[in-house]
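K.L.:
Next comes the sequence, and after it the predicted model I'd like to discuss.
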Amino acid sequence: MSVASEALSAVAEHTGRTPSGARPLGGGDAAQAFEVRFDDGTTVFAKTAPADMPGALRAEAASLDWLAEPASVPVPAVHGHDEHWLVTEHVESASPTPEAAEDLGRGLARLHAAGAPAHGAPPPGGPTDAWIGLAPMRNEPVAEWPSFYAAHRIEPYLRRAVDSGVMDTAESAVIGQVCARIDDLAGPAEPAARLHGDLWTGNVHWGDDGTGTRAWLIDPAAHGGHRETDLAMLQLFGCPHLERVLGAYEEVAPLAPGWRDRVGLHQLFPLLVHAVLFGRGYATRAVTVARSALG
């Protein structure tokens, strides 16, 4: 059976409807995705994940449901999932607008404020051992953010970067200094926020659901964490109308003084993940960011 045929079968199982066709969609390193249509013209989205990523789709489904709960930012509705397929609402693409960017900023502030039981807490029903892209990611509840971030978001990927030869020991020592000083570098303590967890610009889908353009959150790796981490990741590769997003966020939930100085600290996590997955260039950038964070 072809992957497209498997997508049709999965959609039929999880929606209780008989689809008429599937169109492959591009994008994403970790999955094959399809727009699946029905005879009445409606569509859904279906994706599968590699066999060596157990629990990935369950983690994503739990993340989507958790992010949708506060109804603060649009998130595709989950129609169903199993170990091989995830079927969700399909949203047509649209061009980003300043108004949609401001709406995203306000929505993110409300989403973060919805909170989490602890830093590192997984979504309800989500596995402890989850994924961020193609990399494993452990969601282990920890009371204080600095300890959580060092132990579960920096050190695992730092070890993998060194072990794979992407980073040498002298460079890793710079990042080790960040972990050693994390309590001083972290800024004021904050309650655990409800994070998207992988909020780079590719996971912000500008879409039109019939009411106008809005920014939808897709492909989450949700967990409890520091709200500045989501915002720092959004800044890592740029985002349309970024200053509008950040300005609207601060109107709803002002960030602690010095937050711009901590952007690099929060970007260490995604940069190290990228170093592990994509190589030396990101390792060099992570070391540069670490030196900047250390002052």
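P.N.:
Thanks, I have the structure now. Numbering: from 1, shown residues only.
K.L.:
drop to CA atoms for contacts and neighbour counts, all remaining ones
P.N.:
Will do.
K.L.:
how long is stretch 36-53 end to end?
P.N.:
End-to-end distance for stretch 36-53: 23 Å, by CA to CA, to the nearest Å.
K.L.:
quick one: contacts of it?
P.N.:
7-8, 10-11, 18-23, 30-35, 56-57, 84-90, 131, 134 (CA atoms under 8 Å, 6 or more residues apart in numbering).
K.L.:
buried set for that stretch?
P.N.:
Within stretch 36-53, the residues scored as buried using 16 or more other CA atoms under 10 Å are 36, 37, 43, 44, 45, 46, 47, 48, 49, 53.
K.L.:
ok, now stretch 89-103?
P.N.:
90, 91, 96, 97, 100, 101, 102, 103.
K.L.:
also this one, for the comparison:
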Amino acid sequence: MIDATRGVVVGVYRKSRPGAPAGFFACEAAGLRWLDDAGGAPVVEVLGVDDDHLDLVRLEPVAATREAARAFGAALAATHAAGAPAFGAGPPGWAGDGFFGPLDSPQTMPAGHFARWGPFLAACRLAPLDCDLRQAGISMPGLAILGERLRGGALDDDEPPARLHGDLWSGNVVWTAGGATLIDPAAHGGHRESDLAMLALFGLPHLDDVFEAYDEIAPLRRGWRHRVALHQVYPVGVHALLFGGAYLHELADVIDRAVQEIAR
């Protein structure tokens, strides 16, 4: 295949799944293009999309370095600063809910249009998660406590909605010669601390360098590290729902830490 913008032959990676949920790959393609439009962190290029697959430029991984990590932190700050119309808003070109989770079992990720982050998190993340867990026979009472406090404005701040990757665990950051490159987003408007909390959830090479460089470009609010657990409740909850086991204990722990933080 020829990349017309560069005039060179490029490798193609096809991400596919027969019977994927309607719009799954179109939503991902829209998210990738939206993130790329921010002009911040490099994003894998979309070559084509259909109902059952997404064609992307094939990335060639290299070893992570501290220099690349610092560049990524600064670039991610620029991506976030590009903003979004509202908390919960999806990427242009996509209407409706998004998706979160593994390719073989993606979960619906409700969209919305909220002026404040707390009510968005309560309505579009914690409440649906609580409902799904209860249907699976799993009770996490702390979710209702968190939701009530967030709807009441606890931890709201004056930060505008950031342009989030939305599923920014280490596996969705590919270190390449062109910089740490984003793949597999669940892109939406949200709080920038959510992406940083996802980076911390499963670890990332040179993570402290990423955070330091990010903070130099876009200083983070005081105490942001104490709020990491709150931002991790949803992704850990989805893992608990899908895989159970140790993730149930981890979910109980992050909920407990988030309740403690929100009560401070």
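P.N.:
Received the coordinates, thanks. None of the values given here were measured: they were computed from a predicted structure.
K.L.:
what's the TM-score here?
P.N.:
Here the superposed chains carry a TM-score of 0.90, computed using TM-score structural alignment, normalised by the length of structure 2; 252 aligned residues with a CA RMSD of 1.8 Å.
K.L.:
returning to what we had before: so which of the buried residues of stretch 36-53 of structure 1 comes closest to residue 163 of structure 1?
P.N.:
Distance to residue 163 of structure 1, by CA to CA, is smallest for residue 53 among the buried residues of stretch 36-53 of structure 1, at 20.9 Å.
K.L.:
Distance check, that closest one against residue 133 of structure 1.
P.N.:
Taken as CA to CA, the span from residue 53 of structure 1 to residue 133 of structure 1 is 10 Å.
K.L.:
Now for the residue mapped onto residue 283 of structure 1 from structure 2: which residues touch it?
P.N.:
Alignment note (TM-score structural alignment): residue 283 of structure 1 maps to residue 248 of structure 2. Residues near residue 248 of structure 2 by CA under 8 Å, 6+ apart: 237, 240.
K.L.:
Go through the one helix or strand residue 248 of structure 2 maps to and flag the buried ones.
P.N.:
Per DSSP states H and E: residue 248 of structure 2 is located in helix 246-262. For helix 246-262 of structure 2, burial by neighbour count (16+ other CA under 10 Å) applies to 247, 248, 250, 251, 252, 254, 255, 256, 257, 258, 259, 262.
K.L.:
Please list the outside residues in contact with stretch 56-65 of structure 1.
P.N.:
48-49, 75-78, 81-86, 123-127, 130-131, 196, 218-223.
K.L.:
List only those of those residues flagged as buried.
P.N.:
Burial by neighbour count, judged by 16+ other CA under 10 Å, picks out 48-49, 75-76, 78, 81, 84-86, 123, 126-127, 130-131, 196, 218-223 from the contacts of stretch 56-65 of structure 1.
K.L.:
which residue ranges form the helices in structure 1?
P.N.:
3-15, 56-68, 98-113, 145-149, 155-163, 169-180, 182-185, 227-236, 242-252, 263-278, 280-294 (DSSP state H).
K.L.:
Please convert those to JSON lines, extending it with distance to residue 203 of structure 1.
P.N.:
Shown next, in JSON lines, are these (distance: least, CA to CA, whole Å):
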{"stretch": "helix 3-15", "distance to residue 203 of structure 1": "22"}
{"stretch": "helix 56-68", "distance to residue 203 of structure 1": "12"}
{"stretch": "helix 98-113", "distance to residue 203 of structure 1": "13"}
{"stretch": "helix 145-149", "distance to residue 203 of structure 1": "22"}
{"stretch": "helix 155-163", "distance to residue 203 of structure 1": "21"}
{"stretch": "helix 169-180", "distance to residue 203 of structure 1": "27"}
{"stretch": "helix 182-185", "distance to residue 203 of structure 1": "28"}
{"stretch": "helix 227-236", "distance to residue 203 of structure 1": "9"}
{"stretch": "helix 242-252", "distance to residue 203 of structure 1": "14"}
{"stretch": "helix 263-278", "distance to residue 203 of structure 1": "13"}
{"stretch": "helix 280-294", "distance to residue 203 of structure 1": "19"}
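K.L.:
Identify whichever of these lies nearest to residue 138 of structure 1.
P.N.:
Short answer: helix 155-163, nearest of the helices of structure 1 by CA to CA, at 9.3 Å.
K.L.:
Now do that closest one against helix 169-180, angle only.
P.N.:
Using axes from the mean of the first three to the mean of the last three CA atoms, to 10 degrees, the direction of helix 155-163 of structure 1 lies 170 degrees away from that of helix 169-180.
K.L.:
quick one, helix 155-163 of structure 1 and helix 280-294 angle?
P.N.:
Using the same axes, to 10 degrees: helix 155-163 of structure 1 against helix 280-294 is 130 degrees.
K.L.:
In ChimeraX, how would I select just the buried ones from the contacts of stretch 36-53 of structure 1?
P.N.:
The following ChimeraX line selects those of the contacts of stretch 36-53 of structure 1 that are buried, judged by 16+ other CA under 10 Å:
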select :7,8,10,11,19,21,22,30,31,32,33,34,35,56,57,84,85,86,87,88,90,131,134
